[in-house]
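J.: got a predicted structure plus its sequence, pasted below:
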Amino acid sequence: MALWKQLGLMVVAVALVVGWFVYEPRIFGGEAQQGHARQDTTESPAAPVSVQRVRFTGGAGTLEAIGTGRALQSVTLFPEAAGQVTDVAFQAGQRVSKDQTLLQLDSQAEELAVELARARLQAARQELARYESAAGSGAVSGNEVDAARNAVETARIQLRQAEVVLFDRTLVAPFAGVVGIPQVDAGDRVTPSTEIATLDDRSALLVDFEVAESFAASVELGDRVRATTPALPEAQYAGEVSAVASRIDPQTRTLQVRARLPNENGRLRPGMSFTVRLPLSGRTRPSVPSISIQWEREGAYVWRVTEDDTAERVGVEVRRRDEAWVLVEAPLEEGERIVSEGMQRMRPGVPVKIQSDDQGPQVATEPGDGV
């Protein structure tokens, strides 16, 4: 009887094991498959972002640069000779004309030298006349006549030299302009290295400034400019580009440009600082929000939203920026969506959800001379 019970228990155990292998995949395998199905059908949540649209701008851009004004002509005056000052014939800030006398040195000895040279020239001419009259009768040889002619020429040169020395005793204005403060007084002794005063032609001012290499081809002679100076903040001065350098500076990658500002009323003075604004007509470029620019070791980039609402990274080269917008060099099309908020969640291919799409017009200019 005990043996029969043992055999019965063994049959029941075998049946339980067989049943386990038959039904376990259906129970646990089904649940696993359902779990996998639920996992496969669960999508990654879309990243909420705000976007703004790309616009192409640049035609109405303005370049802004800082420069220092200098006179149309400017010189520091020195005497041609040493001597004692007998007269200072100008006052500080006086407008003078070309060749106007500014300073006189003692010249008594030089005046006597001129008189003596004139007398010698007169005597040489009279002697030449007598010799030429007598040459026809044979009383004077041809050699004597030639010698008399040479004497006249020598006397004429000596007179000219004496006149030059006398002229150097007077300092005159080389061009019309405004003289500065005199550095000498009557009675002072001066030498050719003694500074007398400055002279500036302020009828116009020249302002040199620099333009970035990327805009060098946009600047031409005659381009109109507008300038302001902190010395006269209420005024704005219109001028034009009067000179453009022939080459790009390899160190700064800039082009030197010179503007000419009319100054008929004389309010502008050399040495003033100026902010020069030059409209540029260069080619248009894509403009993106400044807050959308991201940086990494390789350079700058932005996140573009593709047509299927996923994130795509686009490398950009920054050209010009203002407070809100940046002009860039990049493979972007007008109207494309650029992420302006929510960049921290961006990865290539990540789905995005547009929460705000600013499609309004934007104003992008090129106000700076560099980034």
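T.: Perfect, I can see it now.

J.: from here on, just use CA atoms for contacts and neighbour counts.
T.: OK.

J.: could you report the neighbour count for the residue nearest to residue 322 when sequence neighbours are not counted?
T.: Leaving aside its chain neighbours, residue 322 sits nearest to residue 367 (6.8 Å; criterion: C-alpha to C-alpha, 6 or more residues apart in numbering). Residue 367 has 18 neighbours, counted by other C-alpha atoms under 10 Å.

J.: what do you get for residue 228?
T.: 18.

J.: I figured it hits residue 275, correct?
T.: Yes. Judged on C-alpha atoms under 8 Å, residue 228 makes contact with residue 275 at a distance of 5.3 Å.

J.: which ones are touching residue 61?
T.: Counting by C-alpha atoms under 8 Å, 6 or more residues apart in numbering, residue 61 touches 279-281, 364-367.

J.: buried only: go through the residues you listed for me.
T.: Using 16 or more other C-alpha atoms under 10 Å as the burial test, the contacts of residue 61 include 279-280, 364-367 as buried.

J.: for the stretch 151-300 of the chain, which segments count as strands?
T.: 170-172, 177-179, 189-190, 197-212, 224-228, 237-244, 254-262, 273-279, 285-289, 294-296, 299-305 (DSSP state E, counting those that start in this stretch).

J.: who touches the shortest one?
T.: In this structure, residues lying in contact with strand 189-190 by C-alpha under 8 Å, 6+ apart are 79, 82-85.

J.: before we go on, here's another structure to hold up against the first:
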Amino acid sequence: MASKAIYGAVAAAGIAVASGAAWWYQRQPASVTGAEAAAPAARGASSGAARAPAVEAARVEVTTLVDEAQAVGSLRSRQSVVLRPEVSGRITKLNFRDGERVRRGQLLVQLDDQLPLAQVQQAQAELSIAEANHKRNQELVAQKFVSQRSLDESAANLKVAQAKLALAQATAARLRIVAPFDGIAGIRNISLGDYLKDGADIVNIEDLDAMYVDFRLPERYQTKLRRGQSALVDLDALPGRHFTAVVQAIDPLVDANGRSIGVRGCIDNRQLQLRPGMFARVTAVFGEREQARVIPEEAVVPQSGRQYVIKLVDGPDQDTRIAQRVEVKTGIRRPGRVEIVQGLQPGDMVVTAGQQRVQRDGMPVRVLDLGRAGQAGAGGETPAANAVAMGSGPAQPAPAPEAAGASRAAAALPQTLTAARVSGPNPCATVAAAGSGARRGGTVR
């Protein structure tokens, strides 16, 4: 029993000594001199930049930005008609060939008109008799040999004879089917000697000198649409070719089902490269801003219905920046890029990754890849920035039509306006004059 008591006392004494030593060790830094305490503080100050959170940043770039919208549409002829007879009859003449150009007023189909022509001759003979009787009665009335009633009756008979002649001529004219306008005839469905019933299809006539492209845009673009604006048209049937349409008409009625607006554009097709019914991809161009400020889309932080960015300003040394939260107003968006209308200036640096590490304004941060970001922003407008801001994206071998629409609108639009050089007036010149004048001014209003 005595040995157990001794062991317990020794263990208690050991625990007490260890506890005292630990307490003394913890209190030791507080008892050092001021010179010894200043050294760790100096080392902490020199390594403060290393402890600052690291973020990725990019500079505000200035580039040309096109305000546009994509849609799909269909091509149709400026004028299109399917010829149909108003009366029944047998075909006696066919004065056109399939796919041949026809002129306005040209006789295309002649139906059997023997009976109507005989009726015309009969009406002419009756008219001659009525005219002679009326003239004779006029002379007799002047000599007072007949009453005024006889003269009135002869005048009425003359008008009846004139009406019969007009009716016979109109009936005969309905058997002549002529071209209502200049165009190209389609493929006929009839042959010489066929008997046609009234309303039967004969052939279609298409005016292809100008093509209409009909498409629809969401109702939010109604304030931007104007007559005379330009639109770039791409066709799946003609890859690699770009056509320019001029907005000619805007439907005043908004479709209640799709909440969209109908738009019609006019394309100069005097080279006859387009055909009605083609599927078209339309890029409507509302305007162009040459000094647009753009930043990466991931730099914008939405909060409470507002848009913010974290702007970086110069810090105490070269490797440190001070973070400031700035409210901005955004404009046009492109894949990976967004326009800043208000809040930033060209060359400003904003955080693109690591915003969650910035806990307060005025916090020092370190910027990763600062040299590469500085080189991209120092040159102002770089080719890569232009390609992204215009919608084509960086280093994409085969961009999608939606992504490359803005780039083609800025590059190919002026070329396509002057690409077609054919004789004769431009069929879309009425609207194109206003659109091209606004384009030469630098901005499509």
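T.: Done, it's in. Worth saying up front: this structure is predicted, and the values here are computed from it rather than measured.

J.: just give the TM-score of the two.
T.: TM-score for the superposed chains, counting by TM-score structural alignment, normalised by the length of the first structure: 0.75, backed by 343 aligned residues with a C-alpha RMSD of 4.1 Å.

J.: before we move on, back to that, my guess is the residue nearest to residue 322 of the first structure contacts residue 66, does it?
T.: No. The pair residue 367 of the first structure / residue 66 is not scored as a contact, 11.8 Å apart, by C-alpha under 8 Å.

J.: from the contacts of residue 61 of the first structure, which is closest to residue 247 of the first structure?
T.: Comparing those against residue 247 of the first structure with C-alpha to C-alpha picks out residue 280 as the nearest, at 19.1 Å.

J.: from residue 64 of the first structure, how far out is the closest one?
T.: 10 Å (C-alpha to C-alpha, to the nearest Å).

J.: repeat for residue 272 of the first structure
T.: Residue 272 of the first structure is 17 Å from residue 64 of the first structure, by C-alpha to C-alpha.

J.: now swap in residue 193 of the first structure and tell me
T.: For residue 193 of the first structure relative to residue 64 of the first structure (C-alpha to C-alpha), the value is 41 Å.

J.: the two: which has the busier surroundings?
T.: Neighbour comparison, residue 193 of the first structure and residue 64: the larger count goes to residue 64, with 21 against 12 (by other C-alpha under 10 Å).

J.: and residue 145 of the second structure, how many neighbours?
T.: Using other C-alpha under 10 Å: residue 145 of the second structure sits among 10 other residues.

J.: and the alignment partner in the first structure of it, helix, strand or coil?
T.: Using TM-score structural alignment, the partner of residue 145 of the second structure in the first structure is residue 139. Three-state assignment for residue 139 of the first structure (DSSP: H, G, I helix; E, B strand; the rest coil): coil.

J.: which residues does residue 139 of the first structure contact?
T.: Contacts of residue 139 of the first structure (C-alpha under 8 Å, 6+ apart): none.

J.: what residues are up against residue 142 of the second structure?
T.: Here residue 142 of the second structure is in contact with no residue (C-alpha under 8 Å, 6+ apart).

J.: now it: how far from residue 416 of the second structure?
T.: In terms of C-alpha to C-alpha, residue 142 of the second structure sits 77 Å off from residue 416 of the second structure.

J.: again, but for residue 185 of the second structure
T.: 28 Å.

J.: more neighbours, those two?
T.: residue 185 (23 against 16).

J.: what's the counterpart of that one in the first structure?
T.: By TM-score structural alignment, residue 185 of the second structure lines up with residue 179.

J.: okay, now the nearest residue to that match once chain neighbours are set aside: neighbour count?
T.: Nearest residue to residue 179 of the first structure, sequence neighbours excluded (C-alpha to C-alpha, 6+ apart): residue 199, at 4.4 Å. Look at residue 199 of the first structure: counted by other C-alpha under 10 Å, it has 25 neighbours.

J.: same check, this time on residue 266 of the first structure
T.: Around residue 266 of the first structure there are 13 residues (other C-alpha under 10 Å).

J.: contacts only, for it.
T.: 202-203 are the contacts of residue 266 of the first structure under C-alpha under 8 Å, 6+ apart.

J.: that one matches what in the second structure?
T.: Aligned partner of residue 266 of the first structure by TM-score structural alignment: residue 272.

J.: next: residue 52 of the first structure.
T.: In the second structure, residue 52 of the first structure lands on residue 58 (TM-score structural alignment).
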